[in-house]
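Participant: Prediction below, plus the sequence it came from.
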Amino acid sequence: MSDNHVEQTGFFSLFTTLPNLSRQESHTSAAAPPTQTTLDVKSDQSDDEKEQPDERGRYVDEGDGVEYLNGEPIISTGSDVSRFVVDVRDDGDDPMTIRSLFLGTIWAGLAAALYQIYVFKPVQMHVSSVFLLLIVYTSGQLWATLLPRQSWVEGTRWERYGWIIQLINPGKFTIKEHVVSTLIASTAAYGSASVSNFAVQRLYYDTNVGPLTAVFATFSTAMFGYGLCGILRPLTVYPSEMVYWGNLPTVSIFQSLHFDTSTNSRRLKLFWIVFGAIFAYEVVPAYMFPLLGGFSVFCLASQGASTRTRNDFTNIFGGAQANEGLGILSLCFDWQYIGSAFLSRPIQQQANTWVGYAFCYVAILGIYYSNTWASKSFPMLSTSIFSSNGSIYQQSAVFDQHFNLNETALDEVGLPSLTGSNAWNNLVANLAIGGLIAHVVLFWRQPAIDAIRQARAGDQPDPHFQAMKRYKEAPTWWYLILMGLAFLAGLVVCIKGETTLPWWSFIVALLLGSFITPFSTILYARMGTGISTNQLFKMVAGAANPGRPVGNLYFSMWSHDVVSQSIGLAGDLKMGQYLKVPPRVMFITQIWGALLGAVINYVVMVSIVTAQREILLSPTGSNVWSGQVVQSLNSQAVTWSMAKQVYGLSGAYYMIPFALVIGIFPTTIQYFLCKRWKTIGGVKTDSILLPIIFMYSGYLYAGVNSTTTTIIATGVTSQLWLRRYHPVWYRKYNYILGGAMDGGAQVMIFLLSFAVFGASGKERPFPKWAGNPARGRVDYCNGNGALG
C-alpha cells in the first residue's frame, strides 16, 4: 500500500457532531487514482466477529471498539474523526508556489479588511473560511486554465523561457497550493487586539499611536502567541482528540474539490449562483430595508400602546439596532448578522448555547426591572460607563495627561457605573473562566497527560500525525526564536511607547496569557467553541497597575492575544496535519498571513475611526456602526484601573471578581455527578458544558440581538432536518451553501461600508420610507408613529 495514497472509507461524510450523534449519510469513497489502494476500515473483521445488531440496527464492533448504527459508525471521539471523517491521502504536491503565495496575499487583503469592518459593526462576524477557500479555488482554477503554460512554448524560440512560465503557472491547481493560499487569507482575518487598543486610544485618550509603536506592538502580540502555539503542538495539535470541529467543513470541502472532481461543476455552480443572489439581496436589508434586520410582530402591534408599554416592548422584543433590546422572538432576514456558523456547529454544542440564551433573557430582564446595580438609571444594554446620574462618565476628568488616576479628582467626579447587563456579562465571564479551568483539569486531565507522554515517546497513534512523519518538522527552536523576537519587540514598546505599562508587568502579562492558553485551546479543540478570558486579564492588570487604564489595555492586549492567536493558529496547524501540508511551510504561511492582517487591520481601523468617531463614541450606536467593542475595552480598562474602589468589598460590583472562584464549584459538582450517573433524564451528564452555558448567559448584553430566533432555526434546520432527512445533499452542499451566503453578504457589506456607510468619510443614507423610518427605531419598537 502506498504511503502517499491511503484512503479511508467514508471520508466524504462531513461530520461535526459531538458524542453520540450518528452519521446518517452513506459512505461514499473518493475516486482513487489508479495506483491508490482503498482501505476499508470496517472490513478488518469478518461478520461473525462483530456483535449482531439490535432491533435498531446498533452494534459494537469488538475488533475496533467502534459503535455502528445501520452499518454507519457513530462519531463519538476524535479518533473516530481521524479514521472515518478525514482522508489520510497525500499526493505529495508542492504547496509553496508563486501562485499560492500571490493568491493568498491578494485575498488576505479582503479578509483582513472585512474582519476590521465587523469590529465596528453592531454584530461581530468572522470572515467565512469556506467562502475564502472557494474564492481562492476559483481564482486558482482560472490561473491554471488561462495563463500560459510551459507546454505552449515547447519547440518554439521561446522555449528557453519555459522555466519562467512554469514558475508562474505550474499547471493544475493542487490541494496544497489551495490550502496555503486559503490559510494566508484566513490567518490575516484573525485580527489583532493591538489594533483595537489603538482605536481605544484614538477615541478616548486622543492619542495617535506612532507607526513604530504600532508595527512593534502588532508583531509582538501576533508572533508571541504563534510561538507558544508551536511549543504546545504535542498537547493541542497532534492528538486525535484535538479535532477543532469548526475546521471539519473546510477540510472536507478541500478534499472533496480535489479528490472527487466529478461533482465540482455542480458545487461551483451552486456556490456562484447563491453568492450572486445573496450579494444582490444584501443591499436590501443592509441599506434599503433595514426593518428586515429585526422584524418584531410585538413591536409592530404596540404602536398605539402607552409609552411605558412601548418602552417595555422595546427592551424585551427590540433588537434591530445596537443595544436596543433582547430581541425575543424577533426575526432577522439580514444574513450578515446570521452567518453560516450554525450550519456546521454540532447540535449538542448549539443546545448548550440555547440554555445560555434562556438564562440571559431571564437574568438581564430581572436585573434591570429589579433595579439591581441601579440599572434603571442607565440604558438596559450598553458597554459604555456612566456617572451615577445616568450621563456618560467623563473619564478625562479623573486621569492626568499621562493617563494616571487622580485620586482627588475621582473623589469630586465619583466612581464610574456599569449598566446592569454589562456588569452581569462581566460576572458570568468570570464564572466561565473558573468553569473552564475546572472542566479541563477534571474532565480532560488524563488525555492531556497521555498526549504529553506520547509526545515524549514519539508514539502518538493518530494516523494523520503518523502520515506527516515523511516531512521535516519545524523545530522547536524556530518557535522559541520567534517568541524571543516578539518579547524584545514588546519590551521596546513598553519602554519607548505611550503604554504606561512597566516592563515587569509586560512580563507578567505574557506569563498569564501563556498559563491560560492550554486551557482555552483544549476546550476549543475538543468542543469547537471557546470562551472569552479577557476579563481575567483585566482583573490582574487592575491589581498589578492600579490607576493606569492605558496600561491595563496593553496588559490585557498581550495576555489576550497570546490566547487568541494560539487558538487560531493551532486550528490551522491541525488543518495542515489533516491535509498534509509540511510543517515548515505552515510556519512561513502563518507568519506571513498574520503580518499582512495586522497592517491591513491598522489601515482600515484608522479610516473608520476617523470617519465615524462620533457614532463610535455613542453609547447606543446605530444599525450600521457600533463602538461596542472599543467601548467595552475602555470601560473595563477604566473600571479595573479603579479595582479597589469599584470591585473591592465596599464597591458595587464586588461579586464580579469572586465569580472567578465561584465558577469552579458547579463544574466540580457536575464532575462527581458524572461519576455517579452517566445520564439524568435521558441527557448525558458529561455533555453539559457549563463554561459555555455561563458565557452565553451574558451574551446578549450589547449589540444587535434580533438574530437569536433565526440562528436557532438555522441550526435546527441544518443539523436536525437537512442532515437527517437529506443526508446526501447535506454532505455535498451544506457547507458550500453557507460559504456562498457568507461571502456574498460580506463582500457587499465591504462595498457598502465605503460607498454609502461612510467608512471612508461621506455617508449617503437611503431615502426614508416605511421600511427605513425617518425617526425612531428601524423596527418600530419605540412606537415612532410612522405606521399610524
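Facilitator: Nice, I can see it. Residues are numbered from 1 along each chain as shown.
Participant: hey, let's count contacts and neighbours off CA atoms from now on
Facilitator: Will do.
Participant: Heading C-terminal from the longest helix anywhere in the chain, find the next helix or strand.
Facilitator: What stands out as the longest helix in the chain, according to DSSP state H, is helix 549-579. Sequence-wise, the next helix or strand downstream of helix 549-579 (DSSP states H and E) is helix 583-611.
Participant: other SSEs contacting that next one?
Facilitator: helix 98-119, helix 175-188, helix 193-204, helix 211-231, helix 549-579 (3 or more CA pairs under 8 Å, 6 or more residues apart in numbering; DSSP states H and E).
Participant: which one of those lies closest to Tyr357?
Facilitator: helix 98-119 (22.3 Å; CA to CA).
Participant: And the contacts of that closest one?
Facilitator: Contact with helix 98-119 is made by 124-127, 132, 136, 139-140, 167-169, 177-178, 180-191, 593, 596-598, 600-601, 604-605, 608, 629, 746-747, 750, 753, as judged by CA atoms under 8 Å, 6 or more residues apart in numbering.
Participant: Can you say which of the helices and strands packed on helix 583-611 is nearest to Leu405?
Facilitator: Here helix 549-579 is closest among these (CA to CA), at 8.3 Å.
Participant: now that closest one against helix 193-204, angle please.
Facilitator: Interaxial angle, helix 549-579 versus helix 193-204 (axes from the mean of the first three to the mean of the last three CA atoms, to 10 degrees): 150 degrees.
Participant: Run the angle between helix 549-579 and helix 175-188 for me.
Facilitator: 170 degrees.
Participant: what angle do helix 549-579 and helix 583-611 make?
Facilitator: Put simply, helix 549-579 runs at 140 degrees to helix 583-611, going by the same axes, to 10 degrees.
Participant: structure B:
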Amino acid sequence: MADHTSDVLATIPYQNASNEKEAFDYMGSEKKSLDDVEEIDSNNEDIDKDNDPAYNVFPQIVRELVDFEDDPNMTVITWRFFFLSGTLTALGAWLTQMGFFRTTYVPYSIYFVQIASLYFGRMLASSLPQKRIGFGKFSFDLNPGPFSVKEHVTIVLAANTGATNNLGDYVLAPLQIFYDKPMNGWLAILFMLSCVFVGFSFASFARAFLVENPITPFPLALQQVAVFNAMRKSMEEDAAVAQKQMRVFWWSILAFFLWEFLPEYAFPFLSSLAFLCWFSSNPKAQFLGSGLGGAGFLTLTLDWSNIGSQCIYYPYWTQVNIFAACAISAWILVPAAFFTNAWDSALYPIQTQTLYLKNGSDYPTSALLTADNHLNETLFEQVGPPMMSAQLRWNYFFAYVAYMGSFVSCALFQGPMLLKTFKSYRQVKTTDKLTEIIRRYPPVPLWWNLVLFIIPVIILIILTAKGVLYMPIYMLFIGLAIGAIIVLPMAYIYSVSGYQMAVGYFNELFYGYAINAGGSRHPVGSLSYRVISGQCWYEAQSMLADMKLGHYFHVPPRKVLLAQVWGICVGVPVNYATILWVCKTKGDILTGAVTDPNRQWTGQTVISLNNQSISFALVGPKRLFADAIYTPMLYGFLVGALAPMILYLLHRRWPRARFDLWSVPVFSDSFENYWGNISVSFFTLFILGSINHLWVKRYHFVFWKKYAYLWGAAADTGYNFSLLIIFIAFSAVKTIPMAPWWGNNPESVERCFHVPTQGVASS
C-alpha cells in the first residue's frame, strides 16, 4: 500500500530547489497537498488565464503542466502503436506476473515504456521509407509521419492497462498448486478478461464524474504528464542534454543487466550480506543476522530485486513510515517471540505461513473439505480451528488497522480538501477548456460500454453456475454490486489525493461471514470473490487515471478505449501463460517440497492466499474468532479508527511537529509484511532512500532532477531484462542450476549455517 499512498505530486519539480538549509523540511517538504500546489507561482508565462472561467477551474499545477492547444490532425493509432505497445505490454505482463510468485521483484517501470517507446518511435519515424504496405482496406503506411505525442501517450496507455499481473492468479495458481485441479485454459482466460472488462465498464460509467471533472487532477497521471513534457521537450529543444541523458540511461541498463546475473544466478551470496553470521556461529546471532529465514538485523542486499527504484520516487516520509514498521516487526517482535517462545512460538514457528493443529502438527486441510465442498463438521469438532504463527496473527491485526485507518485518515487529514474540491465542482457553471477540446471528437457510444459490461457478467454468471469458481452465485452479484458502489467514492479520493484504498483482507472477512447464507465453502470460492470484488474496482481506478492521462493530451476517447482494450487483450494471455509456466516448473518449490536456496521462488503470496481462504471460507470467521487467541485480531478495526484521531489531534495541537506525516495506513500496511523468507530489503532501501532525499536531492537538485527518475527506470529495466535472459538461457527449455561454489553454497547461500528453525529460548 505504500506504493498507493505515495503523494506523487511531491515528486514533480514545481520550482527550483532552494539551497537554504533552514528552509528545508526533510520530511514535510516531501508531502505536498493540493493546497500547497495552489500556492506555487506559475513559471509558465504563456498560461495566464486566471480570469478565464474555462481555465481557472483547474488546479494551478494542471494549468502549468498541461498544454491547452490541440492538433486534431496528429497521428494516434498506427502500426507503430500496435508493434511498440504490443511488445512492451507483453514484456511487462510477463515480468509482472512472474513477480507474483517471487518473494521480491522489481515492478515493470512505466517510465521505461515512456522512454523506450519515444526512442524507438522516433527511430522508426526517421529511418523507414514512405511506402504503403498491403492491399485496399488492409493497407497501411510504413512511415505514417512524425512520432506524435498522442501516439506516444496511446502506447503508454496500452502498457498501463496490460503490462500488469492479473488478479486471476489468486484463483488459478492455488487451484493448480494446492488442489491439483487446474482450470481449463480457455475458461481461465475468459475469467481473467471478464473481471478486467467489468472494471473497465465501471470506469467508463464514472468517466463523466471524474475524467471530465476539472477539479480531479489524478496525481499519478500528472506525474506522467511531467515526464512526457520533460522527455519530449529535451529531445526537441536541447539535443546535447537529451543525448547525455540517453547515454546515462542505456549505460545504466547495461550495467544493471550484467550485474544482476551475479545475485540472481551466479553469486547469490550478494543477495544477503548477513554480517552477524560472519562473526558468530551462535544460533541466536545467526537468526538475528540471517536475511533468508531470520530477522535480517543490519543485513544488506546487493540484489536490485530486493530494493527497486522506490528508493527514488517514494517520498521520504513514506520511507520513514515503512522502515519504522518493518524494523519493529522484523527486528524486535520476531526475535522476541522466537527467543522467548512467546505467543506459542515453540509450537507454531514464528516465521511460517503453515496452519497447525493445537499440538503443532500440520492442519488436515484436505480431510476437512468434503466431496461437496463443505466443512467436515465431525472432524472439525475434533481438530478445532487452525493455529497460526504469531507473525501471521499480527499481520491480520495490522491489515485491519490499515483498512479502517485508510478511511479515517482520509476523512480527517484530507476531508477538508475533498469537501473544498466537491464544492468547487458544484459551483462550476461552464465547460472547462480540456472538456471543450475533447468533445470535438466523437464520444464512446453508450452501447459499447454496455457490451463491455453485459458480456463479461454473463460469462461470470455461467462460470459461477457451472461451479468453475467454487462460490455461490449470490456472492457473485454481491461482489459486483459492492464493486460498483465503491468505485465512484474511492476513485474520487484517489483522483484528488493519489491514495488508493486497499480492500483485500476485508473482502476475505466479509466473504467468510456472508457465505453462512449457504453454498460451497471451498477455499478457492473466497479467492474468486476477492478477484471479482477487488479486480473490478482496482481496475476501474487505474483505467480512470489512464483516461485522465488521455484527456490531458487530447487523445480522442475512442482511441483511448482502443488502446486500453488492446493492452488488455495482449496482457491477459501472457499473464495466463506465465502462471501456467511457473506452476508447472516451480510447483515443488511453491508447495514447500523443495526449498529455493535464494528464497526468491517461494510463492509466499500464493501460500498466504490459500491459508487465508482456508481460515475464512472453509472454517469461517465465526468459528475462527471463537478461539481466544484470535479475538484480539478484530480489535484492529478499533485501533485503525482511533489511531488517526489521536494523530490528528496531536497535529492540530502541534502542527510543526508534523504528526500528519505518521501515516497509520502506510505504517500498518508495512507492519503486516511477512518476513519468513526474505528480510533484507527494508534496511538497504532506507539507506539508499536517505542518501537520495537527504543528500542528492537536497544538495544536488539540478543533477537529481535530470537523472534520478531516468536512472531508477534504467535500473529496473536492466534488472527485468537480466531476469528475462536468465529465464531463457537457464530455465525455458532445460533447467540449468548454477554449480555449487563458495558464493553459492547449497546449504546457505548467505553462509548462515546455524540458523535455528524453532525457538531457542532453552539453548
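Facilitator: Nice, thanks for sending it over. Everything numeric here is computed off the predicted structure, so don't read it as measured data.
Participant: Please work out the TM-score for the two chains.
Facilitator: After superposition, the two chains reach a TM-score of 0.85 (TM-score structural alignment, normalised by the length of the second structure), with 714 aligned residues with a CA RMSD of 3.6 Å.
Participant: mean deviation (superposed) between the longest helix of the first structure and the second structure, please.
Facilitator: When the second structure is overlaid, helix 549-579 of the first structure sits 2.0 Å from its aligned residues on average, using mean CA distance after the TM-score superposition for the first structure.
Participant: against the second structure, where does that helix fall?
Facilitator: Counting by TM-score structural alignment, helix 549-579 of the first structure falls onto residues 523-553 of the second structure.
Participant: what about the matching stretch, how long is it end to end?
Facilitator: For stretch 523-553 of the second structure, the first and last residues are 45 Å from each other (CA to CA, to the nearest Å).
Participant: cool, and stretch 540-549 of the first structure?
Facilitator: End-to-end for stretch 540-549 of the first structure, by CA to CA: 12 Å.
Participant: Helices along the stretch 351-500 of the second structure, start to end?
Facilitator: 365-368, 377-383, 390-413, 415-427, 433-438, 446-465, 473-497 (DSSP state H, counting those that start in this stretch).
Participant: quick one: the counterpart of Lys496 of the first structure in the second structure and Ile459 of the second structure, what's the gap?
Facilitator: When the second structure is aligned by TM-score structural alignment, the residue opposite Lys496 of the first structure is Lys466. From Lys466 of the second structure across to Ile459 of the second structure, the span is 11 Å (CA to CA).
Participant: Then Asn575 of the second structure?
Facilitator: 19 Å.
Participant: And Lys559 of the second structure, by the same measure?
Facilitator: Counting by CA to CA, the gap from Lys559 of the second structure to Ile459 of the second structure is 26 Å.
Participant: And Met388 of the second structure, by the same measure?
Facilitator: Taking CA to CA, one finds Met388 of the second structure at 37 Å from Ile459 of the second structure.
Participant: Settle it for me: which of those two has more neighbours?
Facilitator: Regarding Met388 of the second structure and Ile459, a neighbour count based on other CA atoms under 10 Å identifies Met388 as having more, with 27 against 17.
Participant: I'd say the more buried one and Thr354 touch.
Facilitator: Yes - here Met388 of the second structure lies in contact with Thr354, judged by CA atoms under 8 Å, at a distance of 7.1 Å.
Participant: related to what we said a few turns ago, give the buried subset of the contacts of helix 98-119 of the first structure as a ChimeraX selection command.
Facilitator: Entered in ChimeraX, the line below selects the buried ones among these, by 16 or more other CA atoms under 10 Å:
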select :124,125,126,127,132,136,139,140,168,169,177,178,180,181,182,183,184,185,186,187,188,189,190,191,593,596,597,598,600,601,604,605,608,629,746,747,750,753
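Participant: quick one: contacts for the residue lying closest to Ile516 of the first structure once chain neighbours are set aside?
Facilitator: Nearest residue to Ile516 of the first structure in three dimensions, chain neighbours excluded: Val563, at 7.0 Å (CA to CA, 6 or more residues apart in numbering). If you count contacts by CA under 8 Å, 6+ apart, Val563 of the first structure has them with 225, 513-514, 516-517, 520-521.
Participant: So which of these is the closest to Val200 of the first structure?
Facilitator: Nearest to Val200 of the first structure among the contacts of Val563 of the first structure, with distances taken as CA to CA, is Gly513, at 21.2 Å.
Participant: The counterpart of the closest one in the second structure: what's it in contact with?
Facilitator: Using TM-score structural alignment as the criterion, Gly513 of the first structure maps onto Gly483 of the second structure. Contact partners of Gly483 of the second structure, counting by CA under 8 Å, 6+ apart, are 533-534, 536-537.
Participant: in the first structure, which of those remain in contact?
Facilitator: Among the contacts of Gly483 of the second structure, the ones still in contact in the first structure (both residues aligned by TM-score structural alignment, their matches' CA atoms under 8 Å) are 533-534, 536-537.
Participant: name the element the residue most central in space within the first structure belongs to?
Facilitator: Nearest to the mean C-alpha position of the first structure, by CA atoms, centre = their mean, lies His126 at 5.9 Å. In the assignment (DSSP H and E), His126 of the first structure maps to no helix and no strand.
Participant: Translate it into the numbering of the second structure.
Facilitator: Under TM-score structural alignment, His126 of the first structure pairs with Pro107 in the second structure.
Participant: Much appreciated, bye for now.
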